[in-house]
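Undergrad: when you get a sec, could you give me coordinates for this:
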Amino acid sequence: MKEVFVVADNVVSPIGKTATENFEQLKKGVSGIEQHNNNFSEQPVYVSLFKENVFVKENKYTRFEQLVIASVEDALSQTDLDVINNNKTIFILSSTKGNISLLETETFDEALKEKISLPHSAKIVADHFKLANKPLIVSHACISGVLALTTAMRLLNAGLYENAIVTGADIITKFIFSGFASFQAISNEPCRPFDAERKGVTLGEAAGTIILSTNKAYSKTGIQLCGGSVSNDANHISGPSRTGEELYSAITHSLAEANMKAEEIGFISAHGTATVYNDEMEAKAFDLAGMNEIPTNSLKGYYGHTLGAAGIIESVMSLHSLNENIILPTKGFLNLGVSKNLHICSTLEKGNYSSFLKTASGFGGCNAAVVFRKS
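TA: Next up, the predicted model:
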């Protein structure tokens, strides 16, 4: 089985257009979450949004497609990897809703039906970069980004491809906001993951890209993606497991694939949506895994929940944390508000870290986990 290495990465968000810019902002405690007056809600709402026209390129691309292209373009600029007409490279797009916002502004017909499909957007991006292979779509609620990374790792492990460009992106629209609002899950303040006073999720828009390769020569850091797993609660269409056993299963299978023990993990990048049930479920899963003392953070207080981009951008920021041997604090966290004792980082922590675990959970009871480590 071939090893998989991180070659390059990117994050395009309201606080930066590159991974380095984003990481520097996070170290300063800068968040993209602001109160906005818009058509999402009759009342002002907290959300992390791009300023208008921040990444406009060509009118032939939608706002969503422009965001994906900008992220891939920056990641590719950091590597010598030649992807043009390279049949050994696969492009994987992770998103929950893609161009769904066009339903709010355009007449629904056959042309629009195609335009809002994720395969259509992925093909447009692949054609832009002259990628030889048909792209793959991963759209599996809020685990999409982590699942896309696992999918890429599997394809590279098996030798089907040598390189993978994995991009996650979503933009926030009235359609998406209203869906979360219907669950009464939107916080009336910036989200506070794992905190006793948390009031719900804050949404955000962003894109992130991680380029992977089986050729270590392309990797500047030598960090490997070495384990991944998914599971399902079979509990409820929107509510997560009450026991955490299913996320625990994904965690243990990821660790087993990485040939690591729980205590060897340096830190955990949790899903941490700041909803009552998600944070509690994750806490129980970490407790079952014996990971209570491992430093844990959530980056939702900086970006909001970026849906199909979340697993990617949070992995990218954790990769930079691993490189610098620091753990970013959980913005908004003051007092532990879950039933299990966890080590939630409230300040920037320094140490000697060799690996991290990234988790995600989503509607439909889905869970996912991946392990990255220094080789």
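
Undergrad: C-alpha from now on. contacts and neighbour counts both.
TA: Fine.

Undergrad: where exactly do the helices run in this structure?
TA: Using DSSP state H, the helices of the chain run over 19-27, 63-77, 110-115, 118-128, 144-157, 174-182, 245-257, 276-288, 300-303, 310-324.

Undergrad: of those helices, which is nearest Asn39?
TA: Smallest distance to Asn39 across those (Cα to Cα): 6.7 Å, for helix 174-182.

Undergrad: list the buried ones in that closest one?
TA: Ile176, Phe177 (16 or more other Cα atoms under 10 Å).

Undergrad: quick one on the thing from earlier: can you lay out the helices of the chain as CSV showing distance to Ser48?
TA: Formatted as CSV, those follow (distance: least, Cα to Cα, whole Å):
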stretch, distance to Ser48
helix 19-27, 14
helix 63-77, 15
helix 110-115, 25
helix 118-128, 23
helix 144-157, 18
helix 174-182, 12
helix 245-257, 27
helix 276-288, 20
helix 300-303, 6
helix 310-324, 13
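
Undergrad: tell me the most buried of the ones you listed?
TA: Compared across the helices of the chain, helix 300-303 shows the largest average neighbour count, a mean of 28 (mean count of other Cα atoms under 10 Å).

Undergrad: any idea how far the spatially closest residue to Glu34 that is not a sequence neighbour lies from Asn86?
TA: In this structure, Glu34 finds its nearest non-sequential neighbour in Tyr46, 5.3 Å apart by Cα to Cα, 6 or more residues apart in numbering. Using Cα to Cα, to the nearest Å, Tyr46 is found at 43 Å from Asn86.

Undergrad: how about this one, so we can line them up?
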Amino acid sequence: MTAAAITGLGLVSPYGHGTEVFWQKLLTGDPVTEPSPTSPATAGEPVARVPPAGETGATPRKQTWAREALAEALRAAGRAELPPTALLVIAGSTPCLPHPTSPHAASPLPDEVSGPDLRDYFGGARVYVTHACASAAFAMALAQQCVTGGTADIVAVVGASVLNPYDYSSMDVVRAVSPTGARPFDTTRDGITVGEGAGAVILEPAGGRRRGPLLAGASCRVGGGSASASDDETIAACMRDALAQGRERSRVHPGRLGYVHAHATGTPQGDAAELLALEGVARELGIHDLPSGSHKGAIGHLLHSSAFPGLVAAVNALRDGIAPPTAGLETPEPTERVHLLRRPHRIARDSTALVNGFGFGGSNASLLIAPS
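TA: Take a look at the predicted model:
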């Protein structure tokens, strides 16, 4: 079975425009937040917004950012555009649908909650993937299957999230939003910071015209003990399965795991379950010091697009041999085998990295990244 290579990455985040801008600022560990203007009921709580970069307002921000991220990913892959044979996988909350009374009218849904509309950008085959805050991770798993199974010779995964009262209220009503700012894995954590941005990934068969790190494993599971929080057994099962796929498909030994970019949003229950799963997997692999961290204390939680910054962080960590710190982490939870990072940490460049992504409704995913 042909392995899948990540030949291009693109990102728009509250740190700025571009993957390298995000990576360099993430290494500093400084958060980017401001008081929320989203609604009168929640104004004042911190959020993370994308800094402007010449937007005219003529095109909705979600469309602008999705196109920008895809353009960056294509440049990195050495392509000017997607070929007609490509598959476009859009990670989002809802497709941009035709108006119910007129197929030529605009979508009745607000741009903030509909998926980015790229029909004028690419007219080929497309599919939408929706799995709450694990949407982008599930989309990556589908893309991997299409590449390794020969369904498509190139797949682009794209997603975007814009701060809006609808998504914000859905987080606030379940008391998931922190009034002071996300502190993943911290003993005083009390919720998430909502962020915004967009990402894109180009996947192609490994060994082709362009080289890149391998998406060596991708495990997705729907299930768990709660509709609003993942449980440690399901999280651990995803990580084990992704590692097993890496061994079977790409001959990547599970013991090479050198970094986990955790989902870790800063909620008490979610972080506790993930940390318990990390400890269990590290124990099974005989790893005594597993570096782990999250970007969500720095740029917030991009909801259904949250896996894109995680992928950029993991790929660059392996490229540079350094794992980034977790912004907001001051008093880490006690651990035995997991090293919760408060500052940049050296890792082996020939190691592998897991990227975790979880969502409401029992959506759980783990992606294994390996050097080419």
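
Undergrad: circling back to that earlier point, mind checking which of Tyr46 and Asn86 of the first structure has more residues around it?
TA: Tyr46 (23 against 16; other Cα atoms under 10 Å).

Undergrad: quick one, which of the helices of the first structure is nearest to Glu34 of the first structure?
TA: Nearest to Glu34 of the first structure, of the helices of the first structure and by Cα to Cα, is helix 300-303 at 10.1 Å.

Undergrad: what does the closest one rub up against?
TA: 13, 26, 29-33, 48, 190-193, 202-206, 271-273, 330-332 (Cα atoms under 8 Å, 6 or more residues apart in numbering).

Undergrad: filter those down to the buried ones, PyMOL style.
TA: Remark: buried members of the contacts of helix 300-303 of the first structure, expressed as a PyMOL selection using 16+ other Cα under 10 Å:
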select buried, resi 13+26+29+30+31+32+33+48+190+191+192+193+202+203+204+205+206+271+272+273+330+331+332
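
Undergrad: OK, contacts around the equivalent of Gly321 of the second structure over in the first structure?
TA: Structural alignment (TM-score structural alignment) places Gly321 of the second structure against Asn325 in the first structure. Neighbouring residues of Asn325 of the first structure by Cα under 8 Å, 6+ apart: Lys350, Gly351, Asn352, Tyr353.

Undergrad: if I look at Glu204 of the second structure, how far off is Leu109 of the second structure?
TA: Distance, Glu204 of the second structure to Leu109 of the second structure, using Cα to Cα: 33 Å.

Undergrad: one more: Pro60 of the second structure?
TA: Going from Pro60 of the second structure to Leu109 of the second structure by Cα to Cα gives 13 Å.

Undergrad: next: Gly54 of the second structure.
TA: For Gly54 of the second structure, the distance to Leu109 of the second structure (Cα to Cα) stands at 26 Å.

Undergrad: and if you look at Tyr128 of the second structure?
TA: Look at Tyr128 of the second structure and Leu109 of the second structure: by Cα to Cα, they are 16 Å apart.

Undergrad: just Leu275 of the second structure next, same as before
TA: Here the criterion is Cα to Cα. By it, Leu275 of the second structure lies 37 Å from Leu109 of the second structure.

Undergrad: what's the answer for Arg346 of the second structure, then?
TA: According to Cα to Cα, Arg346 of the second structure and Leu109 of the second structure sit 46 Å apart.

Undergrad: okay, now whatever residue of the first structure lines up with Ser178 of the second structure: neighbour count?
TA: The alignment partner of Ser178 of the second structure in the first structure, by TM-score structural alignment, is Ser187. Ser187 of the first structure: 20 surrounding residues under other Cα under 10 Å.
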